[in-house]
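> Next input, structure requested:
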Amino acid sequence: MQIEPGTLLRTIDSPKDLKNLDPAQLHQLCEELRQYIIDVVSVHGGHFAASLGVVELTVALHYVYNTPYDQLVWDVGHQAYGHKILTGRRDNFYTNRKYKGLSGFPKRSESPFDTFGVGHSSTSISAALGMAMAAKYKGEDRKSVAIIGDGALTAGIAFEAMNHAGVSDADMLIILNDNNMSIDPNVGALKEYLTDISVSRTYNKFKEDVWKALGKLPIGKGFTRTMASKLADSLKGMVNKSSNLFESFKIRYFGPIDGHNITNLVQTLQELKKIPGPKILHIITVKGKGYAPAEKEQTKWHAPGLFDKITGEIYKKKFEVAQPPKYQDVFGHTLVELAEKNPLIMGVTPAMPSGCSMKFMMEAMPQRAFDVGICEQHAVTVSAGMATQGLKVFCNIYSSFMQRAFDQVVHDVAIQNLPVIFCLDRAGLVGEDGPTHHGAYDIAYFRCIPNMVLSAPMNEQELRNLMYTAQLDKTDFPMVIRYPRGNGVMADWQKPMQEVEIGKGRRLKTGKDLAILTYGHPGNFAASAIREVAGEGIDAAHYDMRFCKPLDETLLHEVFQQYDKIITVEDGTIKGGFGSAILEFMAAHHYQATVEIMGIPDRIVEHGTPKELIAESGYDAPAISQKIRQMMMEDKSTSTTLHSEYTIKNNNASSTKRP
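Next up is the predicted model:
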């Protein structure tokens, strides 16, 4: 389906073309850009509401600044669709988030206009500050602009950056895009503070009166609008003490202003370009602006999938039979089930209650489940604090985001051996969000930490059993339960929960030719492969190890004593992961075997559907089947070669004994 841009938008191949427009045409361009995003995303999918909310800001930034010489740093990148369309990627925007297509986030290798690769939130101020400091050192008159949402501002790194920016004298602008939404509604005192600034009638009326009064004063031409703004800003503390938060960092504060008034945005940015040093512009926007359903239900429309843009109907896949639930929903419902019986259970998530399904407990038991904002480090340590008081805390964090709290896991949990239960959602290759969101590394970086127990369920029932085990009184150590994005394999999953012995795997199938050791959900790929090769006369054994640390050594001794051909399968990186743990065991016990490790390769895996990426990475069912065949063929080939060499040697020996 060919989607045509509007009459103005089709003429914009770069910001240089945008600058040729008359200011009066910018409103029409904004409408066309917003409609084009709606048209493309409704048919091809992607993140949605965030980009609609910054259409005017995007146009204004590229109209005022000399990009890419002047550098725009988009935080997270959910809101950068308009930016991509205006910077030469309009005609292939339909490939956004598709395999081999455009990335869903700014990406340096994709365009010079994408100045910094993003995916995890709250990095924009630090990155833009670094760029501004570099420009100052090199004597370049380039501007740096960080565009950060109010949700992303809750992360500690954002405040660390502002603390540095205020004393750096770097020429940078921070734009605070305030819409009271991240993916879920924002939480915490900062949200209340920003709301106070935004709705303070006293301050806003006072500021308006100052502007009007200054406009009537008989002052010289040298007294500019910028000077008037400085005077107004200096009077803020007289009417609203909380307005001094940003200025306490020595960052000049301007705003709040309407983020959907393109004329005012352009004028304001043009004035701010003239003011040196660090400064912040606070704009008020609506996530999903211009599409009524998205404005009404912003979380639902963050990334809705395909939909009918006229009716607002979000298309759902139709199935003839009951389908397995998503792992995240199994977690959410099971947590409530357990918490109803165990009053010591608490829940913590950093800004992802819908994504990880902590929302179920937050709704059922709001006093026992908490969204702490985009603060993975805080989420881990506050969980540790509760654990010191005898509580059983399920701290649910996406695998990729868990990387941000590694230090807290080591120092605040593991060293103190506190029984925090880390439920890592989105483990493995997550799909269209790409490399910034893949949960590739948690097995490797958790495996090296003392006191940590690492587990991964092969299906929904195993997830429930591991969660049940983790909350028992005798489980008095930190524990990781990792599981992938998407659906499991059991439609009938709500079965009674059972305790799992820590470090105990299970033999799912015996076999005589080789053994396959799996960790987590990929065990289902292996089971499928084993069934396929069975029809070819290959008899493979299957062991679901369940735990990567501690390993089931009894089971492994059985494996290495019976098989000289072994395949390991995991949805983590092959460097330092589950397969590496098996090799370490083999070496420690002086076994000899041919071991093939299958998992995420040692390279950056880009975006695409999970099915496409797992196939590309070579650990789906067909790849496992092929690996089994290859190992069996190599065994036959080696046997044939050895037999031939033995025959030749014996023949030669015989011939030397002839008279």
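> switch to C-alpha atoms for all contacts and neighbour counts from now on
OK.
> Burial check on the closest residue in space to residue 604 that isn't next to it in sequence, number of neighbours?
The spatial neighbour of residue 604 that comes closest, neighbours along the chain excluded (C-alpha to C-alpha, 6 or more residues apart in numbering), is residue 435 at 6.4 Å. Residue neighbour count, defined by other C-alpha atoms under 10 Å, stands at 20 for residue 435.
> List the contacts of stretch 186-204.
Defining contact as C-alpha atoms under 8 Å, 6 or more residues apart in numbering, one finds that stretch 186-204 is touched by 150-151, 154, 178, 180, 236, 239-240, 242-243, 256, 284, 351, 371-373.
> Buried residues, that stretch. List them.
Across stretch 186-204, burial judged by 16 or more other C-alpha atoms under 10 Å covers 186-187, 191, 194, 197-198, 203-204.
> Give me the distance between the two termini of it.
From its first residue to its last, stretch 186-204 covers 23 Å (C-alpha to C-alpha, to the nearest Å).
> can you check stretch 286-301 too?
Across its full length, stretch 286-301 reaches 13 Å end to end, with C-alpha to C-alpha as the criterion.
> what sits up against that stretch?
Contact partners of stretch 286-301, identified using C-alpha under 8 Å, 6+ apart, comprise 34, 47-53, 179, 181, 183-185, 302, 312.
> List just the nearest of those residues to residue 209.
residue 179 (25.8 Å; C-alpha to C-alpha).
> Show me how to select, in ChimeraX, the buried members of the contacts of stretch 286-301.
Only the buried entries of the contacts of stretch 286-301 go into this ChimeraX selection, using 16+ other C-alpha under 10 Å:
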select :34,47,48,49,50,51,52,53,179,181,183,184,185,302
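> Among the contacts of stretch 286-301, which are located in strands?
The strands in this structure, assigned by DSSP state E, contain none of the contacts of stretch 286-301.
> List just the nearest of the contacts of stretch 286-301 to residue 91.
Of those, the one sitting nearest to residue 91 (C-alpha to C-alpha) turns out to be residue 34, at 15.3 Å.
> for comparison, sequence B:
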Amino acid sequence: MSAKYPLLSRIDSPADLRQLARGDLKQLATELRDYLLQSVAQTGGHLSSNLGTVELTIALHYVFDTPRDRLVWDVGHQTYPHKILTGRRDRMATLRQLGGISGFPRRDESEYDTFGTAHSSTSISAALGMALASQIKGESRKAVAIIGDGAMTAGMAFEALNNGGMPHAGKVPDILVVLNDNDMSISPPVGALNKYLARLMSGKFYAAAREGAKGLLKNAPPLFELARRFEEHAKGMVVPGTIFEEFGFNYVGPIDGHDLDALIPTLENLRDKPGAQFLHVVTKKGQGYKLAEADPIAYHGPGKFNPAEGLKKPATPPKPTFTQVFGQWLCDMAAKDSRLVAITPAMREGSGMVEFEKRFPGRYFDVGIAEQHAVTFAAGLACEGLKPVVAIYSTFLQRAYDQLIHDVAIQNLPMVLALDRAGVVGADGATHMGAFDIAYLRCIPHCSIVAPADEAECRQALTAAYEQDHPVAVRYPRGAGVGTAMAGDLQPLPWGRGEIRREIKKPLPGQRVAILAFGTLLYPALEAAERLDATVANMRFVKPLDTELLQDIARRHDAIVTVEEGCVTGGAGSAVMETLQAAGVTLPVLALGLPDEFIEHGDPAKLLSLMGLDAAGIERSVRERFVDRAGRLELVRAASNG
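Okay, the predicted model is just below:
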């Protein structure tokens, strides 16, 4: 490595970086960018955003005394250069893999990761808390929040700005907010703020005219001073600084985020200034890799690829993903019903809505990274007789929980929540796992939950949800299903009805086990049931639960096993037990699902296997709980443990 990366190979911590001569930093940036590209090409992960923060990361660690000074990264998918420079360079081969390093900052991974992130718009709040903690403790350190322009569309960022410029005990906290303005979040950013930030970018006349005028007027000092004063009054009308200065921040910028000669002295000046500072830097996503510069969305989170060739389409078309199934259904239903409107909080590509935007632009709304607004905005649309479909990841709906209860459910407004990434998502780790939606939705009155088992059922479930006059969540996982053929029509699932998919072949008294599957774990449950000779029910609906089917199964079986790709605590298995208890039915129930812990990053299939949610794991759990060595159901043990 030292031959190819002579400077980078010497950097095991930011202290090593700060020993370099400033003239060496451009070469270090070149090495770091190439190492980053080659590394991500081997593991997959976030690329465009990280290529865009190479110089900014170097400058921040060069100027600030990290980890004593606190760097708080927003979202966190742009921190690979930070990881490489903070002692994790040689672990990049394990990125986002089971047992390896995370793709996001984690406090338990490094002292340089001062705050765990992955969701958006939290950095200013966290950095402000750190700055005020230092002030209260009498410690001298700087807290720096690095936030992207897309994350500035969330209300939480402005709540923090509103608080950040205010004095506490007579002193404004020492905080620096760095706005990394790359005109991108994941999807292209939207809204008035982005247009405001882009005002300078629409034409570079301001900077050019300013520098040219300086050169002319320096020879006439009185005119130069007059022009300087005029500029101070006029710049707020031209550059996007006024809004931040009104919050109490000293605004500086915009400056080129790839120019180390501009970044470092500017950061040094801001480091030494007390109070609330705001630096606006302009970067380019994918910087230094032409393919990513040309298509930063495609290279936002690629899998493994050859950097010399770029991303290639697979030789054989892959099975459609659940996201694609949703996208096609959305277009088909919109063609049938002009009341349908679709909303996404800045996840057009991730939620499969690109085609819908093209075909129905007047009925498509990207509200930016603003999940709370998305849900209440949809409620307003529903109040006027439209039929909103909110496409949102399970983990991101958590951010709009109050709005879902207060603005949607209490008013019982018709709305479809298309919950992508439900269950185990894999490489993004605990922050993105869709583990909790069943539990947190099931307790809300008026709200229904559908868990289709495959692609065909997903399409039918969405139709069934759309036909209801109350809020309905349809949860489906990341990636493809088993490849079930889908009908072209818009036939709904029978509302609130499950189905028996396998019956016991030899129903011997005392040995009759039924597996109730919710969602895509139906298929490993069927595989396990073949070896166990168990009944399998495809329940489909968590709420309303098919109580008629459940009671029929309870009458004909000696034990019930529930299987779900969601947290066991408060999940679908809990719903089954509550229903049986309410009906006065005493029957052993084994609930299988995600354990009461945060799930690490790793390959989804491997994670499911480790948690006993593959076919072998389901079979093993049933045998360990209910079956003795002779293959008979142990009713006494089951009853005592059930």
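> picking that back up, can you tell me which of the contacts of stretch 186-204 of the first structure are in helices?
Those of these mapping onto helices are 236, 239, per DSSP state H.
> all strands for the stretch 551-659 of the first structure, in order.
Along the stretch 551-659 of the first structure, the stretches classed as strands by DSSP state E, counting those that start in this stretch are 565-573, 594-600.
> Next, the mean deviation of the last one compared to the second structure.
Right, strand 594-600 of the first structure. Taken over the aligned residues, the distance from strand 594-600 of the first structure to the second structure averages 0.9 Å (mean C-alpha distance after the TM-score superposition for the first structure).
> which of the strands of the stretch 551-659 of the first structure sits most buried?
With neighbours defined by mean count of other C-alpha atoms under 10 Å, none of the strands of the stretch 551-659 of the first structure is more surrounded on average than strand 565-573, at a mean of 25.
> With distance to residue 443 of the first structure as extra columns, can I get the strands of the stretch 551-659 of the first structure in CSV?
Shown next, in CSV, are the strands of the stretch 551-659 of the first structure (distance: least, C-alpha to C-alpha, whole Å):
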stretch, distance to residue 443 of the first structure
strand 565-573, 6
strand 594-600, 11
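> that older thread, tell me which element the residue nearest to residue 604 of the first structure falls in.
Using DSSP states H and E, residue 435 of the first structure falls within no helix or strand.
> Just give me the match in the second structure for it.
For residue 435 of the first structure, the aligned position in the second structure is occupied by residue 430, per TM-score structural alignment.
> and the spatially closest residue to residue 95 of the second structure that is not a sequence neighbour, what element?
Spatially, and ignoring its direct neighbours in sequence, residue 95 of the second structure is nearest to residue 101 (5.0 Å; C-alpha to C-alpha, 6+ apart). Per DSSP H and E, residue 101 of the second structure falls between elements, in no helix or strand.
> count of neighbours near residue 101 of the second structure?
Here the neighbour count serves as a burial measure; for residue 101 of the second structure (other C-alpha under 10 Å) it reads 20.
> ditto for the one 3 residues further on
By other C-alpha under 10 Å, 26 other residues sit near residue 104 of the second structure.
> Report the contact partners of it.
Applying C-alpha under 8 Å, 6+ apart, we find residue 104 of the second structure in contact with 75-77, 79, 116-118, 428.
> now, among those, which is nearest to residue 250 of the second structure?
The shortest separation between residue 250 of the second structure and any of these is 23.9 Å, and it belongs to residue 75 (by C-alpha to C-alpha).
> any residues touching stretch 484-497 of the second structure, and which ones?
When contacts are defined by C-alpha under 8 Å, 6+ apart, stretch 484-497 of the second structure is touched by residues 332-333, 454-457, 459-464, 539-541, 543-546, 549.
> out of the residues you listed, which are buried?
Burial by neighbour count, 16+ other C-alpha under 10 Å: within the contacts of stretch 484-497 of the second structure this picks out 333, 454-457, 459-464, 539-541, 543-546.
> Over to the residue positioned nearest the centre of the first structure. Which of the three states is it?
Among the residues of the first structure, the smallest C-alpha distance to the mean C-alpha position (C-alpha atoms, centre = their mean) belongs to residue 437, namely 3.7 Å. Using DSSP: H, G, I helix; E, B strand; the rest coil as the criterion, the local structure at residue 437 of the first structure reads coil.
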